[in-house]
Structure formats: structure tokens, C-alpha cells
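**Q** got a predicted model here, sequence first, then my questions.
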Amino acid sequence: MLVCVSASHRTADFTLLERLAASGGGSALHLDDPEVRGAVVVATCNRYESYLDVDTGTGTDTDAAAESVIARALDRIATRAGIDPTELRTRTRTMRASRVAAHLFAVASGLDSVVLGEDEIAGQVRRSLAEARQGGTTTPSLERLFQMASTTSRGVKNTTKINAAGRSMVRLALDLAETRLPAWQEAKVLIIGTGAYARTTLAALRDRGVGVVDVASPSGREQRFALREGVRAVPTSERTEALRRADLVITSTNVLTLTAPDLTEAQRLPGHPMLVVDLGLPANVSKDVAHLHGVDLLDLETISLHAPVQELNASAEALDLVDQAAQEFEQRSAEDAAAPAIVAYRTHVEQVLEAELARARARGDADDETERALRHFASVLIHTPTTRAREHAAEGRLDDVVAAMRTLYGIETFGTQGTADI
């Protein structure tokens, strides 16, 4: 069974999300649980979600087994982040089975973001799967889930107008910054960070006509980024000077990057205000920066308060596509789960048919017309049970199918791991 433990901007404040992001609790964290087959963690600026493939056994109370795994997952996450488990439980949503696919598809399509239809989230979902693959924590079920999430995201983007304006946290931040800066063509910008958000930020700045951009990085990767993107690299030794001349500083790293002493050392000139936009989670800029004269701070929490009202028509159309994709995923998953049982049943019927045909041939009673009639009869006989097997699997009742085959035909189909045992 697939389950999801989700803390996002809808359930938790940014302080708690910061602590979760800073804990470094990745997919491997969950594999300590013997009932967790695999895990993928999606950690972005406004969410921390664990997607788990759980072995709930073959008993009748699979929901209770899933809830037990969820409780242990919450305890692990809370312990790693230094958060009281009770507090974390009140700040999370948990989902299982069919709800997991619907939720992830909505997330990947930008329907659960602070900014409806944001551009970055689809790439972040893909990278989360890639990181889990690298760590060896994926399973076939999680692979199918995340691959179909990416397919759904592309479908929503191509079919609806939900992200036609290319909106994102970056672009919303720049919209808010616009009234506090010189004309974009004259603005001096320093980007601190060289990851995906830095690339998105640079593209958004160029769309607005910004010509000269400095780039610095705590990791020392600014030179490579600068060569690739055609901007000016700022080594650590020159960062203070770059801060001194900047009108706008945008940070997007995973570490604390700017403090009040950093900006004080830069000796801001009178009449030369600075706007600092912090897109990092955990926060890249300490809160005391906001108290400096001539410095304004926009962080994620502030930016999210200005998220635009959803476009209802585009949102409704996108949600319909997500719902259709989730139903298709569940149908495919049910068929995959039921496949060993169906194969076992078909094999049993075909073996009985071949034995009867062999006896008829030995008696001289079998001609082509008789064989065709018997094969057609067997096909009709198989159709209804296989259809019901898929339906029961989709309803989470595959154990009933296995039990019925064992009772009626003595067929042992497969174990909890889905491997044939005919």
C-alpha cells in the first residue's frame, strides 16, 4: 500500500517547515522500518512529504497496519527534526491508497502550491525521485507513481492555462520587489546560490530586462554557473563589495547565507536602499537583517501572503485532469496487483481444457469444430472471474480473490510481495 505523510504550507507554518528541511531527513530515514519497502521524500520551499511503499501484510486490517507505519514515520521525522511528535501530528496530513496518487499528481501539477500552477514544482518532484533512485530507496510502485505524476503535470501544463504566465514563487517575489527598486534595466542584482531556483531567478530577471547580474555561492560553484549562464561570478573574497553595490539580493541555497553583520560590513551608502529576497528553506537570511536601516527583507512567509487568487476555470479543468489520471493509476495498479491471480486462474482453466481435449482426441471424439467450441467456452468462463478480480483488487479486496481461488480450485497464487507461486 502507498501512504503519504505531508507537512506543507496548508498545514504548518514556515518555521516548522524550515526545521523539517534543515533536518536532512531523506528517503533512507524511513527504511529503518521493516514494513517500509521504499520511500521518496519531496522537500521544497513549502512542503516536506514522505511517500512510502508499505507492506501491510495479508490480514484483513490493512488500514490499521498502515496507520501503525504512519505513526512510526511521524515519530522518526519528528525526532530527526527535534520537533515534538504530538505537535508534528497536528501539522500534517496523512493519506493512503488511492488518495496518495491524487495528492501527488496535484502537487506535481502546481495545484497544491502557494502560487497556483508554479513552474518549479514539477522539476522538484522529478529530482526527488532521482535522489531516491540514487539512494536505492525506490520500488516499482513508487516509480510508477512518480513517473505518472510527471506525465500528469505535463498534461495539465499543455492542456490548461493554469501556468500560462509562468508564475512561481520567484516571479511573485520579483513582482513584489518591483515597486521598491530602480527600473529593472538599471537595477544591480546579486544572486546567492547556483541551483534550480537560481536559474529560474536569472531567467525571470532577464525577462524583465535586467542586464548585469552577479552570482555568488557558498559552495564555490559560482564560476561554473557564471560561464554557463553568461553572468559575473563573485568569489568569496569579493562578496562584501558585491553586497555594497547591489540594489537587490536574492538568496536560494540550503544554508544560512546572510546575517546583519554581513550587511553592516558592506557599509551601505546613505540613500542606497537594498531589498533582500530570501527564497531558501531553511532560511538563508537571519531575521535581524530586517531591522537594519535601509534594508527590506522579503522571505517565503511574507511572499506567500501575496499569492494571487486562483483562476477558478483553469483550476477546475486541471483538477479534472488530475482526478482522471489518479483513477487511471489506480486501475493500472489494480491490474498489476491482480495479474498473478488472473494468470494462475487462466493457467488452471487452460490446463483443464487441454486435459479434456487430450482425452477427447484419444477417444476419437475431437474435431476442429469441437475444439473451437470448447476454447470459446473456456474464454467465456474466464472473462467474468478475471473482471471481478480486477474490480476487487481496485477496491483493496485482492485477499478475497486469493482466498476464493484457494477454496474453489486449490490454486495458490502469490504471496504479499506479488511473486507467483503457482
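**A** Looks like it arrived, so ask away. Residues are numbered from 1 along each chain as shown.
**Q** could you use CA atoms for every contact and neighbour count after this?
**A** Fine.
**Q** residues contacting Ala216?
**A** By Cα atoms under 8 Å, 6 or more residues apart in numbering, the contact set of Ala216 is 190-194, 222, 233-236, 239.
**Q** pasting the second one now:
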Amino acid sequence: MSVFALGLNHTTAPVDLRGRFAFTPEQIGPTLRGFRERLEKPGEVAIVSTCNRTEVYVGANPTLLTPAMDWLAGIGGVSSQTLRSHSYVFEGTAAARHAFRVASGLDSMVLGEPQILGQMKQAVREADTAGTLGTTLHQMFQRSFAVAKEVRTSTEIGAHSISMAAAAVRLASQLFEELRDTKVLFVGAGEMIELVATHFAARTPKALAVANRTLERGEKLAGRFGAEALRLSDLPARLADFDIVVSCTASSLPIIGLGAVERAIKARKRRPMFMVDLAVPRDIEPEVARLSDVYLYTVDDLSALVQTAGEKRQAAVEQAEAIIESGVQGFEHWLGEREAVPLIKALHQQADDWRHAEIARARKMLARGADVDTVFEALTRGLTQKMLHGTMAELHSADNAQRAQLVHTVSKLFLRQNPRDPADETR
């Protein structure tokens, strides 16, 4: 069994296209099982879905790549050709290398950002629960987590990153002279909003509020920051109260429309409003960006702020890549061993068959009255002849070109203490 990865991310596809392939946690399990049913043979599959990427990892024959591409295109409601033009494919060890780089934060919009590792671990849990994980993908992901841990502890890759949350605060600071004088609204109550709220709360704004579809969950997050809890249904009436709005929900449709923002701006008497849409698909209608007093940013718009440069960053990346390459070689070796498993089983079975046959012959000899030494001699000679028969036949039938390589291989297998040099055969 091999591995391949099919995906699209912030470097290959715009945010609106990525939104078509975003999966909520509730959608992952049924989607995984649905895809596995399409495989010709039992295979393994896991899906990593974040605001910046959707990736399908498959443990199966690479011939299933085209059906996987067609299936994913159908999920997103686009043609296979459109998906191919905005996606990437990795096979075998290249798929493992990609997974290791993603887990380590080297393939993220924010170099070294830590959130992706947790998201990949969640993807593994979802696949395990759905029954689609399997030994090969489990091994690859566990190795990717170990590599990511080593990268974070052995390099300074994380020290040179700016999180999306920090980038949002930096942008807001450019618009508002004092964040202490602003009122901030967070829409949603997931991990990303919690992270953003932590960064904004550190700047002690005048007021904080959390709007969430489930009021109880919103109240729990609001309580951590001394914020007001709102229902999503309160948004149209309360939007004008806030200078900064940061939204990240799992909604499949925008929850903040152009009309609501237009009314809010009018009520604010043209005072500017800073808005950040971290959701994929979008939470805020893209037309809002056209309003003259609104400053709307998406996850893609933040990319310029989260790039870092310099010699230290490059050194950290090179060090991380070396750690990743070592991990890839380990996984490649493991895959090779897995491919040899059927042969190993067959060898053990054949050896057992020979052993049982010689034991049965020895018992017959003993029953006929043969002495023990004669029986032992016959048993060991029989086993030896069976073990060497195929090898000797190959040596005798090989031509000169084949024989040199065959002699070298046989010497490694049978004469490990005193391997023969193939050149000896020509002297």
C-alpha cells in the first residue's frame, strides 16, 4: 500500500474556492466513510480541513488518485479541471514529506504557527472514529507529530512567526491610534476566536463582546475576558456599537451581510469599522469591502503581515528541513518493510511446511526402528537440501551477467560471516 495526498491551500487557491471545500467537524466522519466506499479495495483516508487548506490523505494504490480528484471536485461543486488547476498532489514519500512540513508549520501562511499541529491531530482522531485511519496513515501522522515536536524544540522556527491573531491586532493598531478606546466584537466561540480574543484583551479595549449561535458557549468564552455575550440574532441591531469585528464561525453561508454593515456605518456617522473575516467559507459578504468606511481583511489579506525574513529565519528553516528529511527517510524505510511483509510471511510458511514434512519423515523412520543418529542426519540433510535447492537451481541456470549479481546476493544471505566477493568467481 502506498500513500498520496491531494489538496489545495492558501498558495494555490483563492479564499472563495477554498470555502467550497471546507468541512465542518460534523461533516468529516460521513465524508470519510462516503469516500472509502468508493475505493475499489479497502483503503485508508483522512481529511485535514482548516481556513487555509483542505487536504485528503489516502493510503491506497495511486491509481485511485483520479477517482479521488473527481470525488473531491464533486464535493466542491466544481469541475475536475478547475480543481486540478488549483490543487497539488504528492505520492509516496513526497506525501509524507508534505505532511511533516505541514505539521511543523513550514507550509503555513504563518511560518511555524502551532495551531495546524492541533488541527492535524484532530483530523487523525476524526479518521480513527470513522474507522478510516488504518496502519499506514496512522504511522505517517504519528511520525509527523514526532517530527513537528522535534522541530519546535530544536529550532527557533516558532520564534520568528506572527500568529494570525497578532497580525489582526497589528492591523487594528494601524487604523485606531489607541485600542484602549475601541469596542471589539468577536463572532464565534471556537479556538481561533479564543486566540484572537486573548490578543485583543491584552490591549485592554473599552469593551468586549462575544456573539455566538449557542449562547451558553458564547457566555463561557465571554466570561474569560469579562465580555458581554450576545446571540447571533442580536448582530444586526448591535453591529454599529463596535469599532472592531472579528468573525470565525463554521457557517456555510455569510452571517454578516452588506445591508447590515451599511446600516451600521450610517448609524456610526461614518466612523470607520475594522473587520476581519477569518472564516472559510466567508462569514462576511465580500461586497462589504467596497464600503468606504469599512476596512475588511480576510485570511489571505493577512499573509503579508505574517511573513518574516532574515538570516535567523532562514537558518531555522534549513534546520527544520533537515529534521523533516530524516523523518521522511525513516517513514520510507518503514514503508519498504511493510511491502516485504507478504514475502516474509510466505518464507515463514514455506519453512514451516519443510519442517513439518521432515519431522513427519523422521517419525516414520523412528517407527521403522532406525537409530536416532541416522534420523537426525536425515532430518538435517533434508532441511538443508530443501533450503538450498531453489538457490542452487538459480545459480546453475543464470547466465554470466546474472550470476555475478546473484553470487553477491546469495553471499549476503547465506555467508554473512564470510561474504564472498563476486570477483572471486571470475578468477
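**A** Received, thanks. Quick caveat, the model's predicted, so the values are computed rather than measured.
**Q** just the buried members of the contacts of Ala216 of structure 1?
**A** Neighbour-count burial (16 or more other Cα atoms under 10 Å) applied to the contacts of Ala216 of structure 1 gives 190-194, 222, 233-235, 239.
**Q** in helices, which of those fall?
**A** 222, 239 (DSSP state H).
**Q** closest to Arg332 of structure 1 out of the buried ones among the contacts of Ala216 of structure 1?
**A** Arg332 of structure 1 has its nearest neighbour among the buried ones among the contacts of Ala216 of structure 1 in Thr194, at 39.4 Å by Cα to Cα.
**Q** to which residue of structure 2 is that closest one aligned?
**A** Matched to structure 2 by TM-score structural alignment, Thr194 of structure 1 sits across from Ala189.
**Q** would you mind finding the match for Leu175 of structure 2 in structure 1?
**A** By TM-score structural alignment, Leu175 of structure 2 lines up with Arg180.
**Q** swap in Ile47 of structure 2?
**A** By TM-score structural alignment, Ile47 of structure 2 lines up with Val41.
**Q** which strands or helices does the helix or strand containing that match pack on?
**A** Using DSSP states H and E, the element containing Val41 of structure 1 is strand 36-44. Helices and strands touching strand 36-44 of structure 1, by 3 or more Cα pairs under 8 Å, 6 or more residues apart in numbering; DSSP states H and E, are strand 47-54, helix 120-135, helix 140-159.
**Q** and among these, the most buried is which?
**A** strand 47-54 (a mean of 24; mean count of other Cα atoms under 10 Å).
**Q** touching that one from outside, list them.
**A** Taking Cα under 8 Å, 6+ apart as the rule, strand 47-54 of structure 1 contacts 1-9, 17, 20-21, 27, 35-43, 66, 69, 139, 141-142.
**Q** where along the stretch 251-400 of structure 1 do the helices fall?
**A** Secondary structure of the stretch 251-400 of structure 1 by DSSP state H, counting those that start in this stretch: the helices cover 260-265, 300-304, 312-363, 368-394, 398-409.
**Q** which one of the ones you listed lies nearest to Glu229 of structure 1?
**A** Going by Cα to Cα, the one of the helices of the stretch 251-400 of structure 1 nearest Glu229 of structure 1 is helix 300-304, 25.4 Å.
**Q** so which bit of structure 2 is the closest one matched to?
**A** By TM-score structural alignment, helix 300-304 of structure 1 lines up with residues 299-303 in structure 2.
**Q** repeat that for stretch 153-164 of structure 1.
**A** Going by TM-score structural alignment: stretch 153-164 of structure 1 matches residues 148-159.
**Q** contact partners of that stretch?
**A** Contact partners of stretch 148-159 of structure 2, identified using Cα under 8 Å, 6+ apart, comprise 100-101, 103-105, 111-114, 117, 313, 316-317, 319-320, 323-324.
**Q** do that again at 7 Å, thanks
**A** Stretch 148-159 of structure 2 is touched from outside by 100, 103-104, 112-113, 313, 316-317, 319-320, 323, with contacts defined as Cα atoms under 7 Å, 6 or more residues apart in numbering.
**Q** that stretch: how far from the chain's middle?
**A** 18 Å (Cα atoms, centre = their mean, to the nearest Å).
**Q** do stretch 330-350 of structure 2 as well
**A** 26 Å.
**Q** superposed on structure 1, where does that stretch end up, distance-wise?
**A** Here stretch 330-350 of structure 2, set against structure 1 after superposition, deviates by a mean of 3.3 Å using mean Cα distance after the TM-score superposition for structure 1.
**Q** since that was my last question, I'll sign off now.
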